[in-house]
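J.: Got a predicted model here, sequence first, then my questions.
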Amino acid sequence: MKTQLAPPDRCSLTLDEFFEYMDSLAQRAPLHELEWRLRALAITIDDVAAQVQFGTDRYRRNLMREGAQYQALILCWRSGQRSPIHNHAHSTCGVRVLKGIATETVFDVSPCGLVKAVSSSDCIEGDVVVTQDSDTHQMSNLEEPGHDLVTLHIYSPPLRWMDTFSLTNGRVERVSEHVDHIDGSGI
């Protein structure tokens, strides 16, 4: 049985409409559907002000909302902060840039077994990036100090673990992903 809601007739979705779709899922969101809905989502930094909280030593992952088949996080990045090189281990991931410029670097495995960067692109406010499963990338804020980055991440199903990759020794490590819960919300 298909649980997907029909896209609305207009070109934009409210947050309520977006989460109505996410709450209706009986299985993970299809990549193309998540991408379309994130692009159509009418959202600003003001809509997520309560979740915009930064870490001092690393980027911070703030829970916005969670359902049976998804997790919505607001990630906050200071200049120079970046994720590990990682995949999404059985999850579909959609990222929407809400403020600042995100740099996505895509990786592949080289013939000697080490990961290597194959492309890098800057994503500005409103841009959407989608990946899933074994797609391997790194997200970064490489802008000058004082230029923060805020991104909305949707993981479907919720991302409980991921594989991280070393640039120097070919080691792959499976790690549980930490989420910050604001005001006692979440799990």
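T.: Ah, there it is. All values reported here derive from a predicted model rather than from experimental measurement.

J.: Please count neighbours and contacts with C-alpha atoms only from this point.
T.: OK.

J.: what separates Asp23 from Val129, distance-wise?
T.: When CA to CA, to the nearest Å is applied, the distance between Asp23 and Val129 equals 21 Å.

J.: To clarify, my last question referred to Glu35.
T.: The spacing between Glu35 and Val129, counted by CA to CA, is 8 Å.

J.: let's bring in a second model and compare:
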Amino acid sequence: MKTSVKSIKFLDSLHNPSKEDLKTALISLNIELEDVQTELNTSESKPYYRKLLYQNEEVELLVMNWSQLECAPHDHGASQGWIKVLSGSSKNTVYEIKENGLPSELFTKTHDKDQIFYAPVNGIHKMKAEENSDLVTLHLYSPPISGMKVYDLEKCSVCIVSDDCGAWWPDEQRQKLKEMQLNS
């Protein structure tokens, strides 16, 4: 995506943005699938291919092209953000943390093209493209994601991952910043 000067100035003007500021910003950018088509790549071995479109100290804007794999339950560290479905349909499952530290599923909701949904600070969720859906999503977070926790519910484990790792259990040891066993 060729980030326009107008978009850069708009994103640069965000300082400690609120939930509503981020939502307004994502909508105001008016980015559609055609605008990011050249930035998309695929990943058959991971849930998605992600491309950082813009980042400063306050915000980051990413586009994700989803495979048919489901990402792991995860949070976004100390970040909050909004997700816009550019194409396809997203199956989004939201969790709450139980006393043992393990996430427990609360509900699942499908979000279709042009819908946006919120990812709160400390919120845990997982996403997946609906079956046979070519899912592409646009994400605006503040601050840029760091310290993301990824959960492995089968192993009752959680891992804080490096900033270059997505919402999956890391393949490389260097991406595991801290791994913890949880009570089952």
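T.: Noted; the coordinates are in hand. Computed from a predicted model, the values in this text were never measured in an experiment.

J.: quick one: TM-score?
T.: Overall, the chain-to-chain superposition scores 0.78 on the TM-score scale (TM-score structural alignment, normalised by the length of the second structure); 163 aligned residues with a CA RMSD of 2.3 Å.

J.: shared neighbours of Glu35 and Val129 of the first structure, anything?
T.: Contact criterion CA atoms under 8 Å, 6 or more residues apart in numbering; residues shared by Glu35 of the first structure and Val129: Gly94.

J.: Between these two, point out the one with more neighbours.
T.: Neighbours of Glu35 of the first structure and Val129, each counted by other CA atoms under 10 Å, are more numerous for Glu35; the result is 20 against 15.

J.: In what element of secondary structure is that one found?
T.: Secondary-structure element containing Glu35 of the first structure, defined by DSSP states H and E: helix 31-40.

J.: how about the strands of the first structure, start to end?
T.: When secondary structure is read from DSSP state E, the first structure shows strands at 60-67, 70-77, 92-99, 102-109, 115-123, 128-132, 136-140, 149-156, 161-165, 172-176.

J.: what lines up against Glu104 of the first structure once you look at the second structure?
T.: In the second structure, the residue paired with Glu104 of the first structure according to TM-score structural alignment is Asn92.

J.: Count the neighbours of its match for me.
T.: Close neighbours of Asn92 of the second structure, defined as other CA under 10 Å, add up to 18.

J.: Would you mind finding the match for Leu25 of the first structure in the second structure?
T.: Checking with TM-score structural alignment, Leu25 of the first structure has Leu14 as its match.

J.: ditto for Leu34 of the first structure
T.: Pairing criterion TM-score structural alignment: the partner of Leu34 of the first structure within the second structure is identified as Leu22.

J.: got it, and Ser166 of the first structure?
T.: Taking TM-score structural alignment as the criterion, the aligned counterpart of Ser166 of the first structure in the second structure is Asp152.

J.: tell me how far stretch 131-138 of the second structure is from the chain's mean position?
T.: Between the centre of stretch 131-138 of the second structure and the centre of its chain there are 13 Å (CA atoms, centre = their mean, to the nearest Å).

J.: Starting from Thr105 of the first structure, give me the distance back to the residue nearest in space to the middle of the first structure.
T.: The C-alpha lying nearest the average C-alpha coordinate of the first structure belongs to His153 (CA atoms, centre = their mean; 3.0 Å). Taking CA to CA as the measure, His153 of the first structure falls 16 Å from Thr105 of the first structure.

J.: Could you do Thr92 of the first structure as well?
T.: Plainly put, Thr92 of the first structure is 17 Å away from Thr105 of the first structure if you go by CA to CA.

J.: More neighbours: those two, which one.
T.: With neighbours defined as other CA under 10 Å, Thr92 of the first structure and Thr105 compare such that Thr92 has more, 24 against 18.

J.: quick one: contacts for the equivalent of the more buried one over in the second structure?
T.: Thr92 of the first structure maps onto Gln80 in the second structure, with residues paired by TM-score structural alignment. Shown here is Gln80 of the second structure, whose contacts under the criterion CA under 8 Å, 6+ apart are Lys19, Tyr118, Ala119, Pro120, Val121, Tyr141, Ser142, Pro143.

J.: Go again with 10 Å.
T.: For Gln80 of the second structure, the contacting residues are 17-19, 22, 59, 118-123, 140-145, by CA atoms under 10 Å, 6 or more residues apart in numbering.

J.: distance from the helix holding Glu35 of the first structure to the second structure after superposition?
T.: Taken over the aligned residues, the distance from helix 31-40 of the first structure to the second structure averages 2.3 Å (mean CA distance after the TM-score superposition for the first structure).

J.: How about that helix, which residues are buried there?
T.: Of the residues in helix 31-40 of the first structure, those scored as buried under the neighbour-count criterion (16 or more other CA atoms under 10 Å) are Leu31, Leu34, Glu35, Arg37, Leu38, Arg39, Ala40.
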